[in-house]
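Mind folding the following:
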Amino acid sequence: MENQKQYPMTQEGFEKLEQELEELKTVKRPEVVEKIKVARSFGDLSENSEYDAAKDEQGFIEQDIQRIEHMIRNALIIEDSGDNNVVQIGKTVTFIEIPDGEEEVYQIVGSAEADAFNGKISNESPIAKSLIGKHLDDEVRVPLPNGAEIKVKITNIQSQ
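Here you go, the predicted model:
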């Protein structure tokens, strides 16, 4: 058997995936089945846009279900070490940019639960890769997409 990609994630992220899967299976899937049934009742399927749209939606839902089931099967739950001196997946990290002092706060999570708009960055992102394994008060160089880099100082590490 080939090695499956593992998806590191927090317990919270794992539980959210389980909830999303449950909603897809118990709410979204039955809704789209009903839409297909109603669209079929309109008659000729060859020119039935409601039927086509419902079948497309069904395909997307089934893809999502398969994707989430795969991620759950291959989830690697990251346990909190309790050590708030080292950056790791699941930790919320506060750092300041040097020299301007701009403060930023991010929780480092697995790619499956990343949500930059809510301050959750993937462990695979350049900034997280630079921070993971570093310690409180460390100064770290972080590569930027344009090839430049910034220097940051870790000022706080917290468990969630």
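
okay, CA-based contacts and neighbour counts for the rest of this
Noted.

Contacts for the longest strand anywhere in the chain, please.
As assigned by DSSP state E, the longest strand anywhere in the chain is strand 149-158. Strand 149-158 has contacts (Cα atoms under 8 Å, 6 or more residues apart in numbering) with 84-87, 91-99, 135-144.

Same check on stretch 130-143?
In contact with stretch 130-143 (Cα under 8 Å, 6+ apart) are residues 84-89, 123, 126-127, 149-157.

one more to line up against the first:
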Amino acid sequence: MHNDLTAQDIAMMQKELDHRKLELMPELIEEVKRTRAFGDLSENFEYKAAKQAQNRNRSRIRYLERMIKSAHVIEDKAAADEVGLFDKVELYFEDDDETETIQVVTTVRCDPLQGRISREAPLGKAVLGKKQGDHVTVTTEDGDTYTVVIRSISKQADDGSGSIL
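Okay, here's the model as predicted:
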């Protein structure tokens, strides 16, 4: 299984990986050593907290390495008048009579609360490649459907914004 990521996603992951391995890991190792000296490990909260932080960092390192190793680099190939990756799209939700602006992003940068919708999510899949004025039917994972109208498309480049999940 591969992960569809942009070159920018991979660069951001590599930067975080380097930071975690070269800067954070030595700090955490020293913190474990320092707190181990506090005495009885069974009642040493500082030691337990330091070990937990070290384990979380190792887990994140493994995740980043696995994501980078299995990455399949993708590029936005949408036409100038079509919704593509990283574009901001103003949508009109007919059922709710509401307008919302979303940005279609890769799965590692999605943040629905900030309007960053994954290209793999039902809404992201439905609008990719569509044009302004199109009525798009979105089918949720539960099989329910709703319709959105693409009001406008603002072409965007991958500027590296949004944190990596």
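
how about the nearest residue to the aligned partner of residue 61 of the second structure in the first structure, chain neighbours excluded?
Aligned counterpart of residue 61 of the second structure in the first structure: residue 65 (TM-score structural alignment). Spatial nearest neighbour of residue 65 of the first structure, excluding adjacent residues (Cα to Cα, 6 or more residues apart in numbering): residue 21 at 6.2 Å.

What is the equivalent residue in the second structure for the one you found?
With TM-score structural alignment as the criterion, residue 21 of the first structure matches residue 17.

For its match, pull up the helix or strand it's in.
helix 7-19 (DSSP states H and E).

pretty sure the match of residue 61 of the second structure contacts residue 22?
No: look at residue 65 of the first structure against residue 22 with Cα atoms under 8 Å: they stay out of range, at 9.1 Å.

More neighbours: which of the two?
Using other Cα atoms under 10 Å, the more surrounded residue of residue 65 of the first structure and residue 22 is residue 65, with 19 against 13.

Let's verify the more buried one: helix, strand, or coil?
helix (DSSP: H, G, I helix; E, B strand; the rest coil).

Distance check, it against residue 153 of the first structure.
Computed with Cα to Cα, to the nearest Å, the distance linking residue 65 of the first structure and residue 153 of the first structure is 41 Å.

Next, name the residue at the spatial heart of the first structure.
residue 113 (1.9 Å; Cα atoms, centre = their mean).

shouldn't it be in contact with residue 12?
No: using Cα under 8 Å, residue 113 of the first structure makes no contact with residue 12, being 9.1 Å away.

All the strands of the first structure, residue numbers only.
7-9, 75-77, 92-98, 103-109, 120-122, 139-143, 149-158.

could I get the ones you listed as CSV with mean neighbour count and distance to residue 45 of the first structure?
Shown next, in CSV, are these (neighbours: other Cα atoms under 10 Å; distance: least, Cα to Cα, whole Å):
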stretch, mean neighbour count, distance to residue 45 of the first structure
strand 7-9, 23, 41
strand 75-77, 19, 41
strand 92-98, 20, 53
strand 103-109, 21, 45
strand 120-122, 22, 44
strand 139-143, 17, 54
strand 149-158, 18, 57
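
so which of those comes closest to residue 38 of the first structure?
Ranking these by proximity to residue 38 of the first structure (Cα to Cα) places strand 75-77 first, at 37.8 Å.

returning to what we had before: how about the contacts made by the residue nearest to residue 65 of the first structure?
Applying Cα under 8 Å, 6+ apart, the residues near residue 21 of the first structure are 65, 68-69.

ditto for residue 11 of the first structure
Residues in contact with residue 11 of the first structure (Cα under 8 Å, 6+ apart) are 77-79.

roughly how far apart are it and residue 109 of the first structure?
Going from residue 11 of the first structure to residue 109 of the first structure by Cα to Cα gives 10 Å.

Next: residue 71 of the first structure.
With Cα to Cα as the criterion, residue 71 of the first structure and residue 109 of the first structure are 14 Å apart.

again, but for residue 39 of the first structure
42 Å.

next one: residue 33 of the first structure
35 Å.

Next: residue 43 of the first structure.
According to Cα to Cα, residue 43 of the first structure and residue 109 of the first structure sit 49 Å apart.

now swap in residue 142 of the first structure and tell me
18 Å.

what does residue 145 of the first structure give?
Taking Cα to Cα, one finds residue 145 of the first structure at 20 Å from residue 109 of the first structure.

try residue 37 of the first structure
As judged by Cα to Cα, residue 37 of the first structure and residue 109 of the first structure stand 41 Å apart.

Noted, bye for now.
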